[in-house]
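Student: have a look at this prediction, sequence included:
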Amino acid sequence: MTEVARPLDGEVALVTGASSGIGEATALALAQAGAAVAIGARRVDRLDALASRLSASGARVLTLPLDVTDERACADAVDRTRSELGGLDVLVNNAGVMLLGTIVGADPEDWRRMVSTNVLGLMYMTHAAIDGMVEQGSGDVVNISSVAGRTARKGAGVYNASKWAVNAFSESLRQEVTARGVRISLVEPGAVATELSSHITQPEAREASRQMAQGMRTLQAEDVARAIVYVVTQPPHVAVNEVLVRPTDQER
């Protein structure tokens, strides 16, 4: 029987925030589509468990202990991916934190964590990868934003700001590199059943997030991963620059 070619056969992907949730599901989905996958995150024990699953499926995998707030570590992750897996075709900037809460009475440390991870970390990873993609005349950078990058709401002001920054950065970069064969895409999930809300430090905001999720059929991480694979498996002349994916019954 002839083996059926998979759409990402021969390509190399790097996924940040791969130790759980959307990142983990995306790494598995990209590998299923044929890609060799570099997986980066801070929780090495979880990365090792994911690497075992990927290897068992026949995928080539590289484990990268990675804190995206460390600019040098981001550059090293890209360098290792290229040297050990043979290139870099797809970068999925998924690492992020969602520390919802009011601005009045907030702990600015939560703000620093969100800006450092959601904005600067994404920029560091993109900066490390983009020159090589421009030189090879191809590549996909997929930035995981949020519905919060489109609609501001009370109790999420700084998280909103971090995701609006991702959207603005992505569109500016898209205009800069689109003629060079590199595609820049945004995937903006709505409510997803992940552990993000457990990181919220304000008790009232954490409870509000929990109640909102209970009131709808939330997305699963695999739903978002399918959207990401759709984006990066389009023909070279097709760019899907923005995908908003949310639960059917999520109002905003």
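Tutor: Arrived safely, thanks for sending.
Student: contacts and neighbour counts: CA atoms only from here.
Tutor: Will do.
Student: ok, residue 134 - contacts?
Tutor: Neighbouring residues of residue 134 by Cα atoms under 8 Å, 6 or more residues apart in numbering: 177, 180, 181, 182.
Student: okay, pairing it with this:
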Amino acid sequence: MRLDGTVALVTGASSGIGEAAAVALAHQGAAVAVVARRRERLEELAARIGKDGGRVLVIEADVTDEAQARAAVERTASELGRIDTLVNNAGVMLLGPAQDAPVTEWQRMVEVNVLGLLYCAHAALPHLIRAADDGPRYVSDMVNISSVAGRIARSGSGVYNLTKHGVGAFSEALRQELTKKHVRISLIEPGAVETELAGHNRPEVLEGIRNTFGDVERMQPEDIADAIAYVVTRPRHVAINEVLIRPTEQER
């Protein structure tokens, strides 16, 4: 099922998985609202999608601010007419031992990975329910981007694990709540992907990440975007609840 006549909203769209997901959904025919803090990056992305004939709405917003998150959702629905697909992709990964960790890093991960996702989900739900009652597909999708860290806890990533396990729990509970309404809730759990995500860590943490994954051929953002596009283009009676994607060489 192509996405012609539908509208998708993608958070964290200024780079990495979010950027690739916006391109992939536009290629499937969706009008796309791209949301992030870096407007210049979003404008560049919009130009690329527009050059291929896609319809794009650029929204500069910080989803950790509830008012901005809600405004981004409402602006999407107002200017593009509806919301059929929400990709909750905005996230941060700040690793390191819990002992002596900067608590501000923990706060940032909870704000982005949990609260930002919840704000967008809450604001979008009425629109997704409405879209599932209407054409062209009579089904809508919320895709929450988690991580392998949402399945496996590791030393040195406790709070990141906490946030991503929480995303998984919320997604499954919401799935059960909305499944009869044909609002599909899907969880994507990537392993190592070549993005900017790890680059925000402290130097000593970055060294550890390089030691762990240095020899692994990482996935590209387009690999995850391909999975997102697959999930949201299934027929109405098919729901892909959870997708775990690792690089072939990643052990755990």
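Tutor: Nice, thanks for sending it over. Please read all numbers here as calculations on a predicted model, not as lab measurements.
Student: any idea what the TM-score is?
Tutor: The TM-score (TM-score structural alignment, normalised by the length of structure 1) is 0.96; 246 aligned residues with a Cα RMSD of 1.0 Å.
Student: coming back round to it: between the contacts of residue 134 of structure 1, which is closest to residue 45 of structure 1?
Tutor: Lowest distance from residue 45 of structure 1 to the contacts of residue 134 of structure 1 (Cα to Cα) belongs to residue 182, with 33.4 Å.
Student: that closest one and residue 135 touch, don't they?
Tutor: No: judged on Cα atoms under 8 Å, residue 182 of structure 1 makes no contact with residue 135 at a distance of 9.8 Å.
Student: out of those two, which sits in the busier spot?
Tutor: Applying other Cα atoms under 10 Å to residue 182 of structure 1 and residue 135 shows that residue 182 carries more neighbours, namely 25 against 12.
Student: element containing the residue nearest to residue 150 of structure 1 when sequence neighbours are not counted, please.
Tutor: Spatial nearest neighbour of residue 150 of structure 1, chain neighbours left out: residue 164 (6.8 Å); criterion: Cα to Cα, 6 or more residues apart in numbering. For residue 164 of structure 1, the host element (DSSP states H and E) is helix 157-177.
Student: so for that helix, what gets flagged as buried?
Tutor: 157-167, 170-171, 173-174, 177 (16 or more other Cα atoms under 10 Å).
Student: same question for stretch 36-54 of structure 2.
Tutor: Under 16+ other Cα under 10 Å, the buried positions of stretch 36-54 of structure 2 are 36, 37, 38, 39, 42, 43, 45, 46, 49, 54.
Student: tell me the residues of structure 1 aligned with that stretch.
Tutor: Aligned by TM-score structural alignment, stretch 36-54 of structure 2 falls on residues 41-59 of structure 1.
Student: what about the matching stretch, distance to the chain center?
Tutor: 17 Å (Cα atoms, centre = their mean, to the nearest Å).
Student: centroid-nearest residue for structure 2?
Tutor: With distances taken as Cα atoms, centre = their mean, residue 89 lies nearest the centre of structure 2, 1.8 Å away.
Student: tell me the counterpart of that residue in structure 1.
Tutor: Using TM-score structural alignment, residue 89 of structure 2 sits opposite residue 94 in structure 1.
Student: now do the same contact list for its match.
Tutor: 15, 16, 17, 18, 22, 23, 143, 144 are the contacts of residue 94 of structure 1 under Cα under 8 Å, 6+ apart.
Student: what's the closest of the buried residues of stretch 36-54 of structure 2 to residue 101 of structure 2?
Tutor: Using Cα to Cα, the buried residues of stretch 36-54 of structure 2 come closest to residue 101 of structure 2 at residue 37, 25.7 Å.
Student: hang on, the closest one packs against residue 58?
Tutor: No: applying Cα under 8 Å, one finds residue 37 of structure 2 not in contact with residue 58, separated by 10.5 Å.
Student: ok, and what's touching the match of stretch 36-54 of structure 2?
Tutor: Contacts for stretch 41-59 of structure 1 (Cα under 8 Å, 6+ apart): 16-20, 24, 28, 31-32, 34-37, 39-40, 60-67, 95.
Student: which one is residue 149 of structure 2 nearest to, not counting chain neighbours?
Tutor: residue 161 (5.1 Å).
Student: wait, isn't the one you found in contact with residue 146?
Tutor: No: taking contacts as Cα under 8 Å, residue 161 of structure 2 lies outside contact range of residue 146: 9.7 Å.
Student: which neighbours do these two share?
Tutor: Joint contacts of residue 161 of structure 2 and residue 146 (Cα under 8 Å, 6+ apart) do not exist.
Student: before we move on, which element is residue 142 of structure 1 in?
Tutor: Judged by DSSP H and E, residue 142 of structure 1 forms part of strand 139-144.
Student: for residue 82 of structure 2, same thing?
Tutor: Judged by DSSP H and E, residue 82 of structure 2 forms part of no helix or strand.
Student: where does residue 154 of structure 2 land in three-state SS?
Tutor: Under DSSP: H, G, I helix; E, B strand; the rest coil, residue 154 of structure 2 falls in the coil class.
Student: give me every residue that touches the nearest residue to it once chain neighbours are set aside.
Tutor: Spatially, and ignoring its direct neighbours in sequence, residue 154 of structure 2 is nearest to residue 161 (7.6 Å; Cα to Cα, 6+ apart). Contacts for residue 161 of structure 2 (Cα under 8 Å, 6+ apart) come out as 149, 150, 151, 152, 153, 154.
Student: sounds good, over and out.
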